[in-house]
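# how would this look folded up:
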Amino acid sequence: MHHVGYLLTEGFQVMGLATQAVFEYANKVAGHEFYRLHNYSVGGGELASSLGMRVTTAKAAATASIDTWVVCGVGNPLESPASAEECAFLQRAAKKARRIAGICTGGFVLAEAGLLARRRATTHWAFARAMQERFPDIQVEDDRIYIVDGPLWTSAGMTAGLDLALAMVGKDLGEEAARSVARKLVMHQHRAGGQSQHSEMLELAPKTDRIQDALNYARRNLKRALTVEELAEQANLSARQFTRVFTSETGQSPAKAIEGLRLEAARLMIEQSRHPLEVVARETGFRDRRHMREVFLRGFGVAPQSMRREGRA
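All right, here's what the predicted structure looks like:
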C-alpha cells in the first residue's frame, strides 16, 4: 500500500485537494486500495481553506510511514510564507519519503525548506518570477505543467495538479492505468509535464459565441487549408465583417490566430507522440516540414527537432 500525506496550512486552496480524486479512482482502476490518503498539518486539528471550507487534519509527524507528501498551495505565497515548523518538518520528512510534491504555490513551501535548491521546478505562472527572484538557486521553468526532478515534483497552478497526480499514477501503476483514470474523471487529455501552462485558445479569449464557434471549428479542422471565408461562414458573417470582429475581439488577425493554433497542436504532437515530423506538419495544417520549422523558429525560437530532443531528455 502506498500512503499519500497531504500537508495543509491555514488558507490552503481547495483545488489542491481535488487531486485526491485521482488517487481515489486509481484505486478503482487497480481493483484494490493501492493508495491510502491522509490529511496533515503541522499542528493538527481543523483548518479553513481560502474558501472557508474546514478540514480536519492529523498532526504531522516525520515518523509517519508516508511514501508521498503533497504540499498544497495558498492563494498568495508572498503574503503567507511557510512557517519555520513546516520547513523543519519537510526537511525531516524528505529523508524518509519516496517523493515530495508541491501543488501550485506549494512549491514555495518546498523552496523555503531548501528542498528545491539546484533543482528544476515550476509553479503558478503568476508567481514564477517571484520564485526565481526569491530563490535564485532554483531553475524555475515558468511555462511547464509540472516538473519532476528526482524525488521533487512541482506543478503549475490549479488543474495542473491533476496532471501531476496522474503522472504519479502512471509511474506507480502504469500509463494505461493513468489513461483509464483520466477517462473516468472526464479529463480532456492527460497532459505531459513539458506542456505549456498557457493555451492558445485561452490567450485569444473571444467575447462572443460566434467567434468562439469559428475558433472551435478551426481547431477541429487544422489539417485543412482554412480560409477567412470558411471561418466567416461558421460565424454567419461576411469575410470582411468577420475579420474586423475577430481582430477586435482577440487582438489578432484570423491568419495569425490560426497559425498559433497550428503551432500549439504541432507542439503537443511532438511532445506526446513519436510521429515523424512530416506527419506532424501534415496533420496540423502546415504546407510541409520546412514550413513548420520556419513557423516554430518564429514562434518558439527553436526548431521542432530541438523541441522533440528536449522533451525526450
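
# For the rest of this, base every contact and every neighbour count on C-alpha atoms.
Noted.

# Which helix runs longest in the protein?
Across the chain, the helix with the greatest residue count (assigned by DSSP state H) is helix 254-272.

# neighbouring contacts of that one?
For helix 254-272, contacts defined as C-alpha atoms under 8 Å, 6 or more residues apart in numbering pick out 192, 194-195, 199-201, 204, 218-219, 222, 228, 243, 246-247, 275, 277, 280-281, 284-286, 295-296, 299, 304, 307-308, 311-312.

# Show the buried residues in these.
192, 194-195, 200-201, 204, 218-219, 222, 228, 243, 246-247, 277, 280-281, 284-286, 295-296, 304, 307-308 (16 or more other C-alpha atoms under 10 Å).

# how about this one, so we can line them up?
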Amino acid sequence: MHTRTVAVLGYNGAQVIDATGPAEVFAIANELAGGRLYRVVLASVDGRDVVGASGLRLGVELPLGDIADTVGPLDTVVVPGTYRWTVAAGQTGLLDALRGAAASSRRVAAVCAGAFLLGRIGLLDGRRATTHWMLLDELAERFPATKVERGPIFVADGAVFTSAGVTAGIDLALALVEADHGPVLARQVARFMVVFMQRPGGQRQFSVRLRSEITKPVLRGLLDAISADPAGDHRLSALSSRAGFSERHLSRLFARELGTTPARYVEQVRVEAARALLETSDAPLDVIARLSGLSSAETLRRSFTRDAGVTPHAYRQRFRSTGATTG
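Have a look, this model is predicted:
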C-alpha cells in the first residue's frame, strides 16, 4: 500500500486547529482503511518546536527542507493560517521554505489565511482561491491575479487547494482523501468525525445574530428576542411597539446598523431556525416552516434557497461527496 507523505507547515502563531484538523482526517483515514495511507509530518523552517496562536506548543519532527531526504518524496503540503498573517507573509525564511516544499510536492493545500502565504510565493497567480470570509476582500486586493471565490468552503484549482476559515481545513482534507481513495473512505472518515462530507450553503451559513455588530442596546435586545422566538409576531408594527420607536425610525436603525430591513432580518433568523430543525429532526417541511415562523413549506423552500444557496431537501443530504473537483 503506497504511503503518501503529508507535511504540515508549523510556524509560530499558526492556528492549531488549521494544522491538527487536517492531520486528524489523514490519521483517521489510516485507521479506517487498516493501513498507512498517509504519513503526516509536522515540519518547521528550522526543525524547532513552534507555539500556536492559542499558546499550545507543537512538537516539530524535522525541518521542512529535510523531509524528502529523511522521510521520502513529498505528496502534500498543508499550510495553516494565522491571525497574524501579515507577519507570517513577510517572513522570508518561512516563504523560502514553503516555496521549496511546494515545488517538490504533488499538491499544496492552504487553510484559512494560509492562502496569503501561497499568494506571496506566486502559487495563486491565475488561479481560483478562497480564504476566511473576513479576509476575502483583502485577498483580492493583495493578489489581483487571483480569482477570489466568495462562496465555497474550499476551492481546488489544479494542484493548489485553498479553504475558508478554521474548521474548513477538515472539509479540505476530506476532499483530498476523496481524491486519493474515493468517496467511500472519505464518507467513513466524515461519519467518524461527525462532520459534513460537503457542507451545504458554503460560507453563507454563519449565524445571522453573530454576524451582526450592534451599537444600540435597545436594538440588540430586540434582535435577541427575535432569535429566541423566531415564530413570534415580528411584524414591523410589533417590533416598533416593543422597541419604543416609530416604524420609520426603527427601519432607519435597521438599515444603518444591519444594512437590511426589519422584515428581511426576521426572515434570515427564521431560515436559521429552520436550518437547525433540518439538522436535528426528521420533521416534514410544513412542520419546520410552522415552528420557524415561515408559514408554509413553499415559503420555507423559497426563503431557505435564497439565504442558504441550497434547498431544504438538499441541506438534509449529508455525508455524500465533498464535491471536490480539480482543474
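
# how far out from the middle of the chain is the longest helix of the first structure?
Averaged C-alpha coordinates place helix 254-272 of the first structure at 18 Å from its chain's average position (C-alpha atoms, centre = their mean, to the nearest Å).

# now swap in stretch 33-44 of the second structure and tell me
Taking C-alpha atoms, centre = their mean, one finds stretch 33-44 of the second structure lying 23 Å from the centre of the chain it belongs to.

# Could you tell me where that stretch falls in the first structure?
The aligned range for stretch 33-44 of the second structure in the first structure is 30-41, by TM-score structural alignment.

# buried set for the matching stretch?
Result for stretch 30-41 of the first structure [16+ other C-alpha under 10 Å]: buried residues 34, 35, 38, 39, 40, 41.

# For it, what is the spacing between the initial and final residues?
In stretch 30-41 of the first structure, first residue to last residue: 29 Å (C-alpha to C-alpha, to the nearest Å).

# Give me the contact list for it.
Contacts made with stretch 30-41 of the first structure from outside it, assessed by C-alpha under 8 Å, 6+ apart, are listed as 1-9, 20, 23-24, 26-27, 56-60, 173, 177.

# Out of the residues you listed, which end up buried?
Among those, the ones that count as buried by 16+ other C-alpha under 10 Å are 3-9, 20, 23-24, 26-27, 57, 60, 173, 177.

# Quick check: which element contains residue 172 of the first structure?
Using DSSP states H and E, residue 172 of the first structure sits in helix 160-173.

# Output the residue interval of the second structure matched by the helix or strand following that helix.
Sequence-wise, the next helix or strand beyond helix 160-173 of the first structure is helix 175-184, with elements assigned using DSSP H and E. Using TM-score structural alignment, helix 175-184 of the first structure lines up with residues 183-192 of the second structure.

# Could I get the buried residue list for that stretch?
Within stretch 183-192 of the second structure, the residues scored as buried using 16+ other C-alpha under 10 Å are 183, 185, 186, 187, 188, 189, 190.

# Could you find the closest non-adjacent residue to the third one?
By that I understand residue 186 of the second structure. Taking C-alpha to C-alpha, 6 or more residues apart in numbering, and ignoring the residues beside it in sequence, residue 186 of the second structure has residue 178 as its nearest neighbour in space, at 5.1 Å.

# and that neighbour, how many residues sit next to it?
Neighbours of residue 178 of the second structure under the rule other C-alpha atoms under 10 Å: 21.

# same check, this time on residue 64 of the first structure
In terms of burial, residue 64 of the first structure registers 12 neighbours under the definition other C-alpha under 10 Å.

# same deal with residue 152 of the first structure?
The criterion is other C-alpha under 10 Å. On that basis, residue 152 of the first structure has 21 neighbouring residues.

# Same check on residue 85 of the second structure?
17.

# List the buried residues for the strand or helix carrying residue 292 of the first structure?
When elements are defined using DSSP H and E, residue 292 of the first structure is found to belong to helix 289-299. For helix 289-299 of the first structure, a neighbour-count test (16+ other C-alpha under 10 Å) marks 289, 292, 293, 295, 296 as buried.

# what's the angle between it and helix 254-272?
Here helix 289-299 of the first structure runs at an angle of 100 degrees relative to helix 254-272 (axes from the mean of the first three to the mean of the last three C-alpha atoms, to 10 degrees).

# Report the angle between the next helix or strand after helix 289-299 of the first structure and helix 254-272.
Following helix 289-299 of the first structure in sequence order, the next helix or strand is helix 304-312 (DSSP H and E). What separates the directions of helix 304-312 of the first structure and helix 254-272 is an angle of 40 degrees, with the same axes, to 10 degrees.

# three-state assignment of the alignment partner in the first structure of residue 103 of the second structure?
In the first structure, the residue matched to residue 103 of the second structure (TM-score structural alignment) is residue 95. Under the three-state scheme (DSSP: H, G, I helix; E, B strand; the rest coil), residue 95 of the first structure adopts coil.

# and residue 95 of the first structure, how far is that from residue 299 of the first structure?
Per C-alpha to C-alpha, residue 95 of the first structure is found 43 Å from residue 299 of the first structure.

# same thing with residue 278 of the first structure?
Remark: distance between residue 278 of the first structure and residue 299 of the first structure (C-alpha to C-alpha) = 19 Å.

# Over to residue 195 of the first structure?
For residue 195 of the first structure, the distance to residue 299 of the first structure (C-alpha to C-alpha) stands at 15 Å.

# Next: residue 248 of the first structure.
22 Å.

# give me the number of residues near residue 231 of the first structure?
By the other C-alpha under 10 Å criterion, the neighbourhood of residue 231 of the first structure contains 24 residues.

# residues of the longest helix of the first structure that come out buried?
Buried residues in helix 254-272 of the first structure (16+ other C-alpha under 10 Å): 254, 257-272.

# what helices or strands is the helix or strand following that helix leaning on?
For helix 254-272 of the first structure, the following helix or strand on the C-terminal side (DSSP H and E) is helix 277-283. With contacts taken as 3 or more C-alpha pairs under 8 Å, 6 or more residues apart in numbering; DSSP states H and E, helix 277-283 of the first structure sits against helix 254-272, helix 289-299.

# export the ones you listed to a markdown table and tack on distance to residue 71 of the first structure?
Converted to a markdown table, those look like this (distance: least, C-alpha to C-alpha, whole Å):
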| stretch | distance to residue 71 of the first structure |
| --- | --- |
| helix 254-272 | 27 |
| helix 289-299 | 35 |
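
# how about residue 18 of the second structure, what does it touch?
Applying C-alpha under 8 Å, 6+ apart, we find residue 18 of the second structure in contact with 79, 80, 81, 111, 112, 166, 167, 169.
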